[in-house]
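> sharing a model that was predicted from the sequence below.
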Amino acid sequence: MKANTSVTAFTRLEFETRIERARAAMTRAGLDAIVLTSAANVEYLSGFETQFAWVTPSRPWYFIVPRTGEPAAIIPDIGYSNWRSTSWCGNVMTWPSPRPADEGISLITDHLNGFSRRFGKVGFEIGPESRLGMPVSDLFRARAALALEIEDCTMLMAGLRAIKSPAEVGRIRHICNIAGRAFAEVPATVRAGDSEKDIYRRFAASLLVKGADEVPYVAIASGQGGYGSIIMPPTNRTLRKGDVLILDTGSKCAGYFCDFDRNFSFGKPSADVARVHAALWHATEAGIDAARPGRTAADVFRAQADVLISHGFEVGNVGRFGHGLGKLLTEHPSNAPGDETILAPGMVLTIEPSAMFTGGIMAHEEDVVVTENVAEVLTPRSSPEIEIVAC
């Protein structure tokens, strides 16, 4: 399997283990097969690597894993050589695509109808936080032609991907280190008079130069004494003394994301800014400490919220204080009230408290992996004091 040269390639055993875990989960869920169409899930089980498949809606790509028997790729002709050079799965069927009248649906239904059945059900990605990688009308056509009931397999796959292998954790640690080095250079490479777009482009370029394969997400916001959003794209706003700047990146290397942010004060921070930044840092510490086996995602939220409340801050309106991380920027579970997902070794989480105050909103974020004991922080840990850009 090909991989970024700076990280270790996944072994065949890694993929065999994933397939067997998927089959065990399918038996528990009462599914005879799963049909995967999303980039994260196809890549996770097949090892397939491509950019082309996921940036155009013209051609759907399918990976089918039966509860018993050989997995199969059903893909457009144009992707055959790409598949064979990157995936361990040699059972490949193709069709000449684009062909809207039949984008592989006849191949899929014939293949699925030929399976031996125990449960009479097949899983598609149609549940929470899913994006179906095929036209919905084709799903309806498949349902009409199949001798199987269609069920959701989204949460089945989310549960599998939530527990990372050591090799997966190594990839996330690697991209966290790359982003950490890019963040460390910000105070020396930005200045009053730069626009948000200037800073955004410089930061994204730094991430790529340092080894990121992709920079799909960089949020940036700024304002006097705080900012109003943590999910904004760059604007032409010019930074000046007294501003607070946030940069938040979801960068990728070898198929895995980091997701963390850093705040910067242009000149000496106000007392309010210093106070909220320190409170967020301590809330993050509490979240890191709560990320232990046997605790829940809701426990991680409450640990952070309790610290913020004790410092006199509102907990904000984002709905959660972090989430799973891996093949996607945001994965299962959510560190939120009501998410009683039990944490287990191998889970990678973001710890992400935010607080409302007179200057607007501020947020802080680190990435951790749950171990047998305490959580390991994968990101270069920030200081309790906000970093200062000289003005």
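Perfect, thanks for sending it. Keep in mind that this is a model prediction, so the values were computed, not measured.

> could you use CA atoms for every contact and neighbour count after this?
OK.

> can you name the next helix or strand after the biggest helix by length in the chain?
Ranked by residue count, the top helix of the chain under DSSP state H comes out as helix 166-189. Sequence order places helix 196-210 as the next helix or strand after helix 166-189, per DSSP states H and E.

> how many other residues sit next to residue 308?
25 (other CA atoms under 10 Å).

> tell me which element residue 130 is part of?
Under DSSP H and E, no helix or strand contains residue 130.

> my guess is it contacts residue 154, does it?
Yes. Assessed by CA atoms under 8 Å, residue 130 is found in contact with residue 154 at 6.6 Å.

> more crowded one of those two?
residue 154 (21 against 15).

> quick one: the helices in the stretch 201-350 of the chain?
According to DSSP state H, counting those that start in this stretch, the stretch 201-350 of the chain carries its helices in the segments 271-290, 297-310.

> the longest one vs helix 297-310, what angle?
Interaxial angle of helix 271-290 relative to helix 297-310 (axes from the mean of the first three to the mean of the last three CA atoms, to 10 degrees): 150 degrees.

> helix 271-290: how far from the chain's middle?
From the chain centre to the centre of helix 271-290 is a distance of 24 Å (CA atoms, centre = their mean, to the nearest Å).

> and it, what's buried?
Across helix 271-290, burial judged by 16 or more other CA atoms under 10 Å covers 273-290.

> pasting the second one now:
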Amino acid sequence: MRRAGRGGPPEQHRRPRGVPARQRDRRRLRGQRGRLRRGILRSRPARRGQGGEGHGVNGAPRLAALRGRLAEEKVDAFLVTDPVNVAYVTGFDGVFDSEPASACLVTPGAATVYTDFRYAEALKAQASSSGWSVVVVAGPLNVRVCEDVAAAGLGVLGVESSVPYGRFKYLSEHLEGRVLAADEWVERVRSVKTADELERIAAAAELADEAMAHGIALVAPGRTEREVAIEIEVHLLRAGSEGVPFPPIVAAGPNAARPHARPSDRRMGRGEPVIIDLGARVGGYCSDLTRTVVAGTADGRVRELYAATLAAQEAGLAAVRAGVAAKDADAVAREVLGARGLAEAFGHGLGHGVGLEVHELPSMGARSREVLAAGMVVTVEPGVYLPAWGGVRIEDLVAVEEGGCRLLSRAPKELAET
């Protein structure tokens, strides 16, 4: 999905001195369009962290963080089964995201990753350097975990709240009820990024900026949403994105009133707002970026709603910093739209965390319980949606810092008319 300027932005939002920001952005967009016309945007070499199984992440600090949580919660062991969380804690991502081919058991004195023969050698080569021992399981994983927990004389086993009911039931029955839900243990560690993770996300954000320029250049009256979405995805793959975190959203006219609309064969009408929402993945980490453009020339209503959305986004960006409750940042942006009579048109939260997945902690909505911390990466994406007319959304990706936030997205935010 999803600069600060008018409302006194924190220093992190300001660009370097020299060429004015908008002039520089226009030059960059014109350059992208020129290269597109000449057909010289070619596939580029893989970026840092791309290619091969895994991305060379040291999982030892993550393992230490989980052991600290064991001590805090007075739990003897923790079972990790979510595929993304397994990849995170071990540093190994050579398994398809949707495939439960591995699981991890963490105790104060041992760390075991269970897998089958397909991934055994790759795991041994990568995860063992982070303190994990690899066990190749030929039969049901549940049986082996129960055997190891019993053999070690462990008391209480924490499991992720996302564990399938069948597995939870089996573990509870065979471990005599000594199983409890360890909700969001890994996800909360994941929410604060290291310098290496921030670098990967910034690289993914750069790819997203380039893909957005490509997509905007393709918007025109008479072109279909699906045509533009396909071209954006192809561009991302050729530019080096490791797949896409989500299928690009291109929604024109009334379809733009649906925040997560699927691109259709509907042709863009002249003067209609077009929401483009896209992301890239570099070194295993995602980006997320949204812009709203106009197919043709914008009328007064489009300009008014765009200005309101941009003002709300600028206020939200200025509110994001370490120590701020996520719901308070949401409230600041929501107040801007409410003052313009658009409170009901903004039906989702201000943003969400981004990392290994495009939607992760923290959530930034009215009911959020999280407090923003330095190192978090979040989107700031207010939107206005009017059924039967359309919508406007502007989304940037930012890194939370002590005194404010640092923009990772650099795509121009002037209302583009194509």
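In hand now; what should we look at? Just so we're clear, the structure is a prediction, and the values are computed from it rather than from any experiment.

> hang on, the earlier thing: would you list the helices of the stretch 201-350 of structure 1 in a markdown table and tack on distance to residue 162 of structure 1?
A markdown table is the format used below for the helices of the stretch 201-350 of structure 1 (distance: least, CA to CA, whole Å):
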| stretch | distance to residue 162 of structure 1 |
| --- | --- |
| helix 271-290 | 17 |
| helix 297-310 | 12 |
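
> among the ones you listed, which is nearest residue 358 of structure 1?
helix 271-290 (8.0 Å; CA to CA).

> okay, and that closest one goes to which residues in structure 2?
Aligned using TM-score structural alignment, helix 271-290 of structure 1 spans residues 300-319 in structure 2.

> mean per-residue distance, the matching stretch versus structure 1.
Mean deviation of stretch 300-319 of structure 2 relative to structure 1 after superposition (mean CA distance after the TM-score superposition for structure 1): 1.2 Å.

> wait, residue 211 of structure 1 touches residue 179, no?
No. Counting by CA under 8 Å, residue 211 of structure 1 does not reach residue 179; the two are 9.0 Å apart.

> name the residue in those two with the higher neighbour count.
Legend: neighbour count by other CA under 10 Å for residue 211 of structure 1 and residue 179, higher for residue 179 (30 against 18).

> quick one: what's aligned to that one in structure 2?
Per TM-score structural alignment, residue 179 of structure 1 is aligned with residue 208.

> residue 38 of structure 1 versus residue 112 of structure 1, what's the distance?
In this view, residue 112 of structure 1 and residue 38 of structure 1 are 19 Å apart by CA to CA, to the nearest Å.

> next, count neighbours for residue 157 of structure 1.
22.

> can I assume it sits in a helix?
Yes. With DSSP: H, G, I helix; E, B strand; the rest coil as the criterion, residue 157 of structure 1 is part of a helix.

> start and end of stretch 28-41 of structure 1, how far apart?
19 Å.

> in structure 2, point out the residues matching it.
Aligned using TM-score structural alignment, stretch 28-41 of structure 1 spans residues 72-85 in structure 2.

> mean deviation of the longest helix of structure 1 from structure 2?
Mean for helix 166-189 of structure 1 is 1.1 Å (mean CA distance after the TM-score superposition for structure 1).

> and the angle from that helix to helix 196-210?
130 degrees.

> which elements pack onto helix 166-189 of structure 1?
Applying 3 or more CA pairs under 8 Å, 6 or more residues apart in numbering; DSSP states H and E, one finds that helix 166-189 of structure 1 contacts helix 196-210, strand 243-253, strand 256-257, strand 387-389.

> who are the packing partners of the first one?
It stands for helix 196-210 of structure 1. helix 166-189, strand 214-224.

> same list (those) but as CSV, adding distance to residue 346 of structure 1.
Formatted as CSV, those follow (distance: least, CA to CA, whole Å):
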stretch, distance to residue 346 of structure 1
helix 166-189, 8
strand 214-224, 24
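
> which outside residues touch stretch 329-336 of structure 2?
Contacts to stretch 329-336 of structure 2, defined as CA atoms under 8 Å, 6 or more residues apart in numbering, come from residues 308, 311-316, 319-320, 343, 346, 349-351, 364-366, 382.

> in structure 1, what range does it match?
Taking TM-score structural alignment, stretch 329-336 of structure 2 hits residues 300-307 over in structure 1.

> now the strands for the stretch 51-200 of structure 2?
77-80, 102-106, 111-115, 133-136, 157-159, 179-181 (DSSP state E, counting those that start in this stretch).

> those strands: which one's closest to residue 288 of structure 2?
For the strands of the stretch 51-200 of structure 2, the distance to residue 288 of structure 2 is smallest for strand 77-80, at 26.7 Å, taking CA to CA.

> after superposition, how close is the closest one to structure 1?
After superposition onto structure 1, strand 77-80 of structure 2 sits on average 1.3 Å from its aligned residues (mean CA distance after the TM-score superposition for structure 1).

> show me what that strand packs onto, helices and strands only.
strand 102-106, strand 157-159.

> could you give the number of residues near residue 269 of structure 1?
Count around residue 269 of structure 1 with other CA under 10 Å applied: 23.
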